[in-house]
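Asker: sharing a model that was predicted from the sequence below.
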Amino acid sequence: MEELRVTSGGQLGPIDSSRVPRYAGAATFARLPRLDQVEHAEVAVVGVPFDSGVSYRPGARFGGNAIREASRLLRPYNPALDVSPFERVQVADAGDMAVNPFNIGEAIETVQQNALDLTANGTRLVTLGGDHTIALPLLRAATERAGSPVAMLHFDAHLDTWDTYFGAEYTHGTPFRRAVEEGILDTEAISHVGTRGPLYGVRDLEDDRRFGFGIVTSSDVYRKGVDEIVDQLRSRIGSRPLYVSVDIDVLDPAHAPGTGTPEAGGITSRELLEILRGLRGLNLVGADVVEVAPAYDHAEMTGVAASHVAYDLVTLLADTLTPGTPATTTPEDQ
């Protein structure tokens, strides 16, 4: 079947929703072209259907496609940032990485190598998880591409700096402890945002401080407000290469019930989006949105929230990138 796409600014854009109903056709992210349909993409959205590192409810392996389905409703102009990301740069859906669900070590190596392959020609990634285990190999790849340890903002209800679970060093609760140990994070510019809930003990916080993390709790966001939090984060990050990792459970379960380890008292989807938009102009080099588990999602609320988070991250990347070689277009798009 002929694809009826919007072409603007020399970029091959989404399926034209004025001619093809949003519920029809393949569910790529925001109905964008596949990576193999363009010559080059400045930004690629890629899925990692992997959740073998979870410690409670499984199902995040289905998160990427749930986000893609919800993203059918996204539109090409982002008024909050006054940017048309799909017009400014070529954005494409790179599909899913094929990772081993039975071997966490091999899966981590696969994600790292795939991320390096996808970014070899300057493409920036927004990755859809999948559980938070995948952040470690994505950070390894981002650091290699940046040529130095990267700053990181970690949006999550949890610290994810624990040592082991059942003796396992690589799980969704340990990636950032491993990242600090490996020296791939700039420990003067890392922070959690939205943390809350009970911990195993005060040592969790002591270890976290020792690793260099700042902590912005969900209560801090509520009491101080978004603008003060944004100023605090921007001051901490400065001009360093920045990676943003968003566990969707940073949101209150009222906004994101479809996740594996929900915690009461979270931030709202509005607060999360406004904080992300406040990062505009920083040197964003990559991002992920993880832990969407659609089996627990009521009325696709979590998928919708995650699709908007991913869209704003794509927009932030597009806003800072210089457009490259225009994508090829089909005759009907010219």
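Answerer: Done, it's in.
Asker: CA atoms for contacts and neighbours, from now on please.
Answerer: OK.
Asker: what helix or strand is the nearest residue to Tyr165 once chain neighbours are set aside located in?
Answerer: Distances taken as Cα to Cα, 6 or more residues apart in numbering put Thr171 closest to Tyr165, at 7.3 Å, once the chain neighbours are dropped. Counting by DSSP states H and E, there is no helix or strand that carries Thr171.
Asker: same thing with Val304?
Answerer: When secondary structure is defined by DSSP H and E, Val304 falls within helix 301-320.
Asker: so which bits of the longest strand that the chain contains are buried?
Answerer: In the chain, with assignment by DSSP state E, the single longest strand is strand 185-195. Applying a neighbour-count criterion of 16 or more other Cα atoms under 10 Å, the buried positions in strand 185-195 are Leu185, Asp186, Thr187, Ala189, Ile190, Ser191, His192, Val193, Gly194, Thr195.
Asker: tell me which other helices or strands the helix holding Val304 touches.
Answerer: Helices and strands touching helix 301-320, by 3 or more Cα pairs under 8 Å, 6 or more residues apart in numbering; DSSP states H and E, are strand 43-48, helix 63-70, helix 85-88, strand 124-129, helix 269-277, strand 284-290.
Asker: roughly how far is that helix from the heart of the chain?
Answerer: Its chain's C-alpha centre lies 8 Å from the corresponding centre of helix 301-320 when counted by Cα atoms, centre = their mean, to the nearest Å.
Asker: one more structure, for comparison:
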Amino acid sequence: MKKYRPIDPTLNPRFTGIRTFMRLPYKQETQNVDFAIVGVPFDNAASYRPGARYGPEAIRSASPLVRTYSPYHQINVFDYVSGVDFGDVPVLPGDIQETYKKIEEVIYPLCQAKVIPIVLGGDHSITLGELRAINRTYGKVAIVQFDSHTDVGDVHLGQKYTHGTPFRRAVEEGLIDPEYSIQIGMRGSLDGPEEIDDSKELGFQVISADEFYAMGIADVIKEIKNRVNDKPVFMTFDIDFIDPAFAPGTGTPEVGGVLSREALQLIRGLTDIQFVGFDLVEVLPKYDHSEITSSLASNIIFEMIALLAVKNRKNV
């Protein structure tokens, strides 16, 4: 079976070539492919800083420095997975409903072919389009959400479809099962207690940042695994989950977040979960000093890919 993998950096310097993720081949095909990187450069649903539409480009540009061997898992990732960069969804700036249709048109065929989509955002509104596509293949899924906000608002600035509302809409549309879903990292000042209470009333388990610090990484990983059980799982990672000292390039920064190393440890521990999709959203290059946010984002995505490789290694 042909495997798609990054260009060998011992033969081609890392600063050469087209900027695909990790210099994977740019191919829009699904045969012999385990995962596909998909960019969704849309930020018209952001409520504060614009510019996350440039997130996919920035993450790809930072990614050639990511190597292929995981010392934590002791695995050469691309010995067990084949991946491509599928390019970007042709979004329609200013039209979120048409953009949702475009997202679904790209993601659904990947899901049907059992190719795991790994989406680069874009603001967090795009996740609703992804979940619509995933639901058509897998039915209701559990979500593991790393974020500083619950994003279960009903109406924001008079709009029902924003980066602060996607998970309420997903529950209303029957796309996810909140009884198996968990949100981790919520922190910061609020407009009112309903920002957390509404999420719990919808059925989500919420672990605030303070609760996370009290529990410790190992116990949070156990809690996540217990919550999702054996359901198909979608992981959504808002980069503002991480403290802005380590990820300043984001649209709605909240102080008091986790360290970058803690975020990586969390992802690495999520083995033995049936992941059917991932995204990483809200990277905003304009505020990213020395590319530290996009570099971190590219490493988090590598850890997502490594989880797929570990699963495949167990099946060999």
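Answerer: Thanks, I have it. The shown structure was predicted, so the numbers you read here are calculated from the model rather than taken from an experiment.
Asker: what's the TM-score here?
Answerer: Overlay of the two chains. TM-score (TM-score structural alignment, normalised by the length of structure 2): 0.95; 315 aligned residues with a Cα RMSD of 1.7 Å.
Asker: circling back: ok, residues contacting the longest strand of structure 1?
Answerer: 143, 149-159, 179-180, 211-219, 221, 233, 236-237, 250-251, 266-267 (Cα atoms under 8 Å, 6 or more residues apart in numbering).
Asker: give me that answer again for 7 Å
Answerer: If you take Cα atoms under 7 Å, 6 or more residues apart in numbering as the criterion, strand 185-195 of structure 1 is touched by 149-159, 179, 211-218, 236-237, 250, 266-267.
Asker: which of those residues fall in strands?
Answerer: The strands in this structure, assigned by DSSP E, contain Val150, Ala151, Met152, Leu153, His154, Phe155, Gly214, Ile215, Val216, Thr217 from the contacts of strand 185-195 of structure 1.
Asker: related to what we said a few turns ago, pipe the helices and strands packed on helix 301-320 of structure 1 into JSON lines and attach mean neighbour count and distance to Leu139 of structure 1 per row.
Answerer: Written out in JSON lines, the entries for these read as follows (neighbours: other Cα atoms under 10 Å; distance: least, Cα to Cα, whole Å):
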{"stretch": "strand 43-48", "mean neighbour count": "26", "distance to Leu139 of structure 1": "14"}
{"stretch": "helix 63-70", "mean neighbour count": "26", "distance to Leu139 of structure 1": "19"}
{"stretch": "helix 85-88", "mean neighbour count": "23", "distance to Leu139 of structure 1": "24"}
{"stretch": "strand 124-129", "mean neighbour count": "28", "distance to Leu139 of structure 1": "11"}
{"stretch": "helix 269-277", "mean neighbour count": "18", "distance to Leu139 of structure 1": "19"}
{"stretch": "strand 284-290", "mean neighbour count": "27", "distance to Leu139 of structure 1": "9"}
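Asker: closest to Thr261 of structure 1 out of the ones you listed?
Answerer: Among these, strand 284-290 comes nearest to Thr261 of structure 1, with 12.0 Å by Cα to Cα.
Asker: just tell me the aligned range of the closest one in structure 2.
Answerer: Taken onto structure 2 by TM-score structural alignment, strand 284-290 of structure 1 occupies residues 275-281 there.
Asker: same question for stretch 216-225 of structure 1.
Answerer: Using TM-score structural alignment, stretch 216-225 of structure 1 lines up with residues 207-216 of structure 2.
Asker: one more: stretch 117-126 of structure 1?
Answerer: Counting by TM-score structural alignment, stretch 117-126 of structure 1 falls onto residues 109-118 of structure 2.
Asker: now which residue in structure 2 aligns to Gly47 of structure 1?
Answerer: Structural alignment places Gly47 of structure 1 opposite Gly39 in structure 2 (criterion: TM-score structural alignment).
Asker: surely that match touches Asp85?
Answerer: No: look at Gly39 of structure 2 against Asp85 with Cα atoms under 7 Å: they stay out of range, at 8.8 Å.
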